[in-house]
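Visitor: Generate a structure from the sequence data that follows.
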Amino acid sequence: MKDTTPLDQGWNLHHDGELLPAAVPGCVHTDLLAAGRIPDPYLDANELEVAWIGRRDWTYSLDLPAHGSAHERTDLVFDGLDTVATVTLGDTVLGATRNMHRRYRFDATGLGGPLTVRFTSAYTEAERVRGIVGERPNEYPEPFQYIRKMASSFGWDWGPTLPTAGIWKSVRYEHWSTARIADVRPLVTVDGATGRVEVHLTVERTAGGAGRPLTARATVAGAEAETVFDGDSAVLVLEAADVERWWPRGYGDQARYELAVTLADGEHRLDAWQRRIGFRTVELHRTPDATGTPFTLAVNGEPLFVRGANWIPDDTLITRVTPARYRTRLLQAVDANVDLIRVWGGGIYEQDAFYDLCDELGLLVWQDFPFACAAYPEEQPLRGEIEAEARDNVVRLMPHPSLVLWNGNNENQWGFRDWGWEEKLDGDSWGEGYYLGLLPRIVAELDPTRPYSAGSPWSGSWDHHPNDVDHGTHHSWDVWNRQDYAEYRATVPRFVAEFGWQAPPAHATLRRALPHETLAADSPGMLHHQKAHDGNGKLRRGLERHFDVPDDFDRWHYLTQLIQARAIATGIEHWRSHWPHCAGTIVWQLNDCWPVSSWAAVDGDGRRKPLHHELRRLYADRLLTLQPADRDGAPRTALVNQSAEPWTTTLRLRRLDTTGRQLAEHAEEITVPPRTVHQLPLPDGMLTDQEASKEYLVADADGLRAVHFPVADKEFAYPRPEFDLDVTAAGDGAVDIRITARTLLRDLLLQPDRLHADATADRGLTTLLPGEHVDIRVHGADTPSAEQVRQAVFCVEPS
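Guide: Purely as a prediction, here's the structure:
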């Protein structure tokens, strides 16, 4: 049987003539930080103080005793090297690497001595390749498209510029004889209750094992298959009866089965491979209809309105993202009622633990190939690396039932058409051959059970603009960049794969990241932790359309977070009300990689912004919303029922004035069938334009509430907010806080981290009518006084 020797301990980093302890997996920045040689690059403006690290070459070394294996072959295996490295064992150069997205295996049979990995600066390699292939345009002033490395490590409009180097995944010796399993590709399908697995097995043989008959066996869900073969590949077919299907969360259970493959020489077992798989079908409906080209995912024949979130690397220093951290972040996605995670193309193919958790939690995965916001040369030395990387990762990830879509790139066809690339390129290659040729060919060859899309956004062909709202996927960025969030209602795309609105992180996150300054919207640290072009200007313009811009930082902080939540709510409520024409939204973005003002729902310290709580409401199976009509501006009511059961409810509509006095009321019983949307016009007398600044509309159904204010907040005659507080210890470190409204309280928010940095609350934004109350449970804040709570409570106030 194959033997494995981990080599993750005892490494050193060479730094200015001394040896520093090095963590593997790890990187230069984390090793220097652990040794006290650099400040934390995430605090203040320290990012600038460590910029020199990315420009230097680095060496890692490990003293290895002779391995002394009795096997015919010893391989040195690296699951990930970041990025340009030369690997030497003793006096023998084993090989060189140029791609952090690939696994590497070197023949180390009979060799011994110190193991050395010498990393060349990513900038040096990128500039070398650029000299070979020529200049290509991109949207950020860094050469990330010339090297197969996490693009966002060079900085993004939400991330720091920290291109690092290191052994970023595990390393080990593998000792084996005769043959080993090189790859297993399980093609998993299901018909009724019968699951079918077509196992494509590839082996590598030693010279002594060449031509030798080998036995491959596979088992899953009680089914078995066996074959004897003398070549380098074999196919085993298993058919398992009475299997349960794997479903996305909210649609059913996540049944999984152990698929085991063994390789033997007679009765002597040589190697084994095992994964958990799930039986399910996935389709992407793209047949043109009367209004354009849909983009509708269907799992097990069930068309979905996707409730998604975009995922970026959870830390720019990615080796700090542990399985436990993946679980925390993905559970936050589940808590927000997200059912699909899009792994964005400027990051990485995530680690195995990420996809295992998505399988477990029922989170669908849309996987971008790592190309984003740049023209990518199609010449060597990049083309060969890209093909090898794609083949490696398609095979690695295809056992996961959560993976439902391969996507060629992020925004590159759009960039070619609209961002001036075509003129700058003047006929040079830019990646189209990857997205429309190489990558779909690899997916069709290796993983034909899943759909492939050439890009996001992408209309499906050059017959339509790449970002056409009527065809395929759409990215909605004009609203954040130039318009009021109400403009989300101007179009109904077939699928919204990106849209978002910025806000600062939680107050406690800012206090930790900027410990040395008085916080202000334009203080030096706040500006450094705002990476978007004119980001603060866009925040201000978005705010001043609705509110007078306050001088007080705490008020500015609350209002910008409120505008973020309202903006996303405006888009999702509108687009969900147009199901099935619109088949999904993927909000930009779930998470952050450091403390920064950004579009994220969860900030860089893992704290939930108000947007996270709002997503829980917006992505719930049942949603109640008041929507302005497309033409005359009068609201309509939409009840969205994405559950599997009919929704029978009493809808109550009220027109109220600022004192809470009821001016009109209407109630009716409504039944909304499963997976449908019910829309109805407002009855007569429910709205009036005569007192638009003093009247508003409230809809209630089964504990759900929607409100409609006919004018901007700064034009509405809000009363001065008044409320009563009651604070009660609830046991287990929890506190129950009851807030009772004496006036209209619009978008009431308790910021728990103002009570204690580690405190969390179970509710976000809430609108209360006079006399109503809300109960908020807070964990991690001991028992604050009523005055402390009052200082942490915000709501909309009169101008």
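Visitor: contacts and neighbour counts: CA atoms only from here.
Guide: OK.
Visitor: Now for the closest residue to residue 514 other than its chain neighbours: which residues touch it?
Guide: Counting by Cα to Cα, 6 or more residues apart in numbering, the nearest residue to residue 514 once its immediate chain neighbours are dropped is residue 44, at 5.1 Å. For residue 44, the contacting residues are 513, 514, 515, 516, 525, 528, by Cα atoms under 8 Å, 6 or more residues apart in numbering.
Visitor: one more to line up against the first:
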Amino acid sequence: MEAISDVIPFSSTPLTTGWTFKQGDRSSGSENLAANDLPTEIYRDLLLHGKIADPFQDVNELSVRWVADETWTYCTTFNAPRDYGHAGVSTILKFEGLDTFASVFMNGQLILASENMFLESRVDVTGKLKRDGNTLEIVFESARKKGLELVEQHKEHRFIVHQTEISRGPVRKAQYHWGWDWGPILLTCGPWKPIVLETYKCRIFDLWASYELAADLKSAEVRVQAKFEGLLAGVSFAIINQITSETVARTTVPISARDEPAIVEVSFRLDDIDLWWPRGYGTQALYTVRADAHTKVSPLLSAPIHSISQTFGFRKTELIQEPDTHGTSFYFRINNVDIFCGGSCWIPADSLLTRLTPEEYRSWVLLAAEGNQTMLRVWGGGIYESDAFYDAADELGILVWQDFAFACANYPAHAEYLKSVEEEARQNVRRLRNHPSLVIWAGNNEDYQIVERYGLEYNLDDKEPRSWLKTNFPARYIYEYLLPTVMIEEFPGVPYHPSSPFGNGKSTVLKVDPTIGDVHQWNVWHGTMEPYQKLPDMGGRFVSEFGMEAYPHVSTLEKCITRDEDRYPGSMAMDFRNKAIGHERRLVSYVAENFRIRYDVEGFAHLTQVMQADAMSWAYKGWRRQWGASKARKCGGVLVWQLNDCWPTMSWSVVDYHLVPKPSYYAIKRAMEPVVIGVQRKFNSWTTRPADELWQRETGHIDMRRIWQHAEFDVWVANSKCEEIEGKVVVKYFSIKTGEELGSGIRRDITITPNGTTEVIQGHTFDLPGAQNPDEPFNLSEADPFVIHASLTIDRRCVATDISWPDPIKYLSFSDRDIEVCLYDDGTKVVVSATKPVKGFVFVERPGTKFSDNGFDLVPGEPKEVRVTGCSVDDLKWRYIEM
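Guide: As a prediction, the model looks like this:
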């Protein structure tokens, strides 16, 4: 092995500093301005120099639209690396991501033309560098203009896009950059991922640990493989248990010297392995696999010439789709345990992606974890997220549903496009396949809705993929052939789903089939605008989208609406910020149907937040109830649209742009506790005319006595623990007027079903004592509406409570609540109590404050304890309904 004993170690030098940018192409005479350190993008750099107003404030987004139609050039100079010019040394420029239409020139010569934001490119510059002062220029053309050109070039295709203008359809770029119904139009460009200069005689890459678990999940056959190029004598592999720091496997594979790319692999049998579990079901055991390239393997290993490592975890993932009494199931089974996936949909956390740090990604995922969420769905209109996002999910036990980067459009499928998409898919699947948190890939978001709405060709009987390319829905080839093929070849064993939503090939957002696949339920807010109290009966086998809008806390609005005179609901600045079509009518309608409406910004924001929290409570409690028992999983999970925002705004998010939770976040947190109790009145709609006793059949008028004096209700317990539990359920009724307990209540000892739902009370009727005769005149002033309070005690400790209110809240009076807020433990514990029932008690949150609970209801004799940090006693403020 003497011939390769002098191999030069692999070196990697990020080209981070010294960048400039200017408007126009290379020949432009525009001023060269200093850019941010890489990664960066054009809006950040223009902001750096005060060339544009902050697009996140007021209506400034309009004033920066021109940026997207211009060409921009980034430039830096660099010296050749130390080992450049040595015999056999390769020198590579690695571009991890260029956004999007980029022409790269080095010392005046074109070395790369890139048209896909999601692709990494490697350019061999061996022998092309000067020792000092190499010039690197990257010209970014307008993605919007290039998209329009591509639409014209491909007139054979019927371009259809929702939410935005048509130019996004043929462009492989984050689709939300064109704007969405929750985000601004900020068509950015620039070197959005690192640019690195590499030198080596040998490198190893694409390290992957795949495995087959034994039936008892206690041992695994592990296959570790890596690719390499250049001259080396061997590769040593090691697997380290991160919990114990023990090296559980190690070996070295000799390699005959060669310089073409090749694969080296080795197999291990590991016994007594630690499994990776979702949060709440076990530990998040992780392992490190390391590969070291050596120039000498005998008699002693040389020092590694190049080393790479990956984190992975052992877990068994199944998507259970089996016939049952409800149709075809759709739920996840991890390590042989059925998992109800309550969680959220995830959009990019900033319109300017390069501002996000690994610490911020972890903070976002930690919020989901602390909110008892089990799954995050990475939406297809964004990006394949940063490694930091998936690292945090691995660490914190959050399951990840990953969409491929397609959303709400009829995408083309000509040869050049398919080639780019295939490379995009392979690169990103390879990058992410070691993460145990990633348990499913889906082909797109809502593209089959386009098929139905516009009558595109979709023949279920046609099983020939090549023929699909000849239809006006050629992207079927991508979703039902190309991407599943990539998954089989690159990531076998992890489920693939053609779309979200997708059922039998015909179920879409427009025509929901609740018996199969996943559903997006948008007949609350969008569509027919059903009352959100109907959500429990509007689900499916897995609800992967639904939502209700709300304002963020006023502290967030004050940051982005800078003029006092604009801080009122319905101002131009407020309406401009809310991108949802028809939001003025929809939001006000839902608030006015349920609450006494207020139009000051603090009061209206509070009402929208309580309404959104109520909607989340109805949905998560109702659909978790349908988790049922083994072999009868009617609903396998629910993912709210959406967890987060990409800018400060009012939207469907349950946490705002500044990581400040809305009350709905806590409603989900309470509904997703390991053991919860639910109480739910039979819903009688006062906004429509159902065929029930609430409406007088003869006149069509509502009979409010059915709300004020009578309640038919259910009580159940949901348990995600895998063991049977003994408990006690207590049901009480409290007068909303006086706070007095009414009637004798209900007390029952129960045995709680493991990993399922236990029905405790079904169809129980409670009539208010002394209720007026239905034949007598109804006196509103004498009516005494009541709440139903259910509690669950285990081992003499109350572990869960729930409250059911008579709807609508706007008909109720909340005077004289006698609320008391007491602070203990140096101000870190707050206890809130009341002598009468309270609706929607919300502590005002700001960035930096943290509450263990918020947005809750109160009944007499049941004080609420809340842990709080980051807020002094004097700063603690709150609101409740009719405060």
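Visitor: Please identify, among the contacts of residue 44 of structure 1, the one with the most neighbours.
Guide: residue 513 (24 neighbours; other Cα atoms under 10 Å).
Visitor: which one in structure 2 is aligned with that residue?
Guide: Using TM-score structural alignment, the partner of residue 513 of structure 1 in structure 2 is residue 560.
Visitor: and if you look at residue 254 of structure 1?
Guide: Under TM-score structural alignment, residue 254 of structure 1 pairs with residue 284 in structure 2.
Visitor: How about residue 751 of structure 1?
Guide: In structure 2, residue 751 of structure 1 lands on residue 844 (TM-score structural alignment).
Visitor: Next, the contact list for its match, please.
Guide: Per Cα under 8 Å, 6+ apart, neighbours of residue 844 of structure 2: 553, 876, 877, 878, 879.
Visitor: Next one: the residue nearest to residue 514 of structure 1 relative to residue 519 of structure 1, how far apart?
Guide: 12 Å (Cα to Cα, to the nearest Å).
Visitor: can you pull the contacts of the closest residue to residue 428 of structure 2 other than its chain neighbours?
Guide: In space, and not counting its chain neighbours, residue 428 of structure 2 is closest to residue 384: 7.1 Å by Cα to Cα, 6+ apart. Contacts for residue 384 of structure 2 were tallied using Cα under 8 Å, 6+ apart; they are 118, 378, 404, 405, 428.
Visitor: mean shift of the biggest helix by length in structure 2 relative to structure 1?
Guide: Counting by DSSP state H, the longest helix found in structure 2 is helix 601-625. With mean Cα distance after the TM-score superposition for structure 1, helix 601-625 of structure 2 departs from structure 1 by a mean of 0.9 Å once superposed.
Visitor: just the buried members of the contacts of residue 844 of structure 2?
Guide: 553, 879 (16 or more other Cα atoms under 10 Å).
Visitor: now, the most widely separated pair of the contacts of residue 844 of structure 2?
Guide: The span of those, defined through Cα to Cα, is set by 553 and 876 at 13.7 Å.
Visitor: Now do the helices in the stretch 51-200 of structure 2.
Guide: Assigned by DSSP state H, counting those that start in this stretch, the helices in the stretch 51-200 of structure 2 fall at 143-153.
Visitor: What ranges does it have for its strands?
Guide: 72-78, 90-95, 101-106, 109-114, 121-124, 134-141, 160-161, 195-200 (DSSP state E, counting those that start in this stretch).
Visitor: residue range for the third one in structure 1?
Guide: It stands for strand 101-106 of structure 2. Going by TM-score structural alignment, strand 101-106 of structure 2 sits over residues 84-89 in structure 1.
Visitor: which residues touch that stretch?
Guide: 93-100, 108, 111-122, 125.
Visitor: among those, which ones are buried?
Guide: Counted by 16+ other Cα under 10 Å, the contacts of stretch 84-89 of structure 1 give 94, 96-100, 108, 111-122, 125 as buried.
Visitor: residues near the nearest residue to the match of residue 254 of structure 1 once chain neighbours are set aside, how many?
Guide: In space, and not counting its chain neighbours, residue 284 of structure 2 is closest to residue 276: 4.5 Å by Cα to Cα, 6+ apart. By other Cα under 10 Å, the residues close to residue 276 of structure 2 number 25.
Visitor: How is the counterpart of residue 480 of structure 1 in structure 2 assigned, secondary-structure-wise?
Guide: Using TM-score structural alignment, the equivalent of residue 480 of structure 1 in structure 2 is residue 525. Under the three-state scheme (DSSP: H, G, I helix; E, B strand; the rest coil), residue 525 of structure 2 adopts coil.
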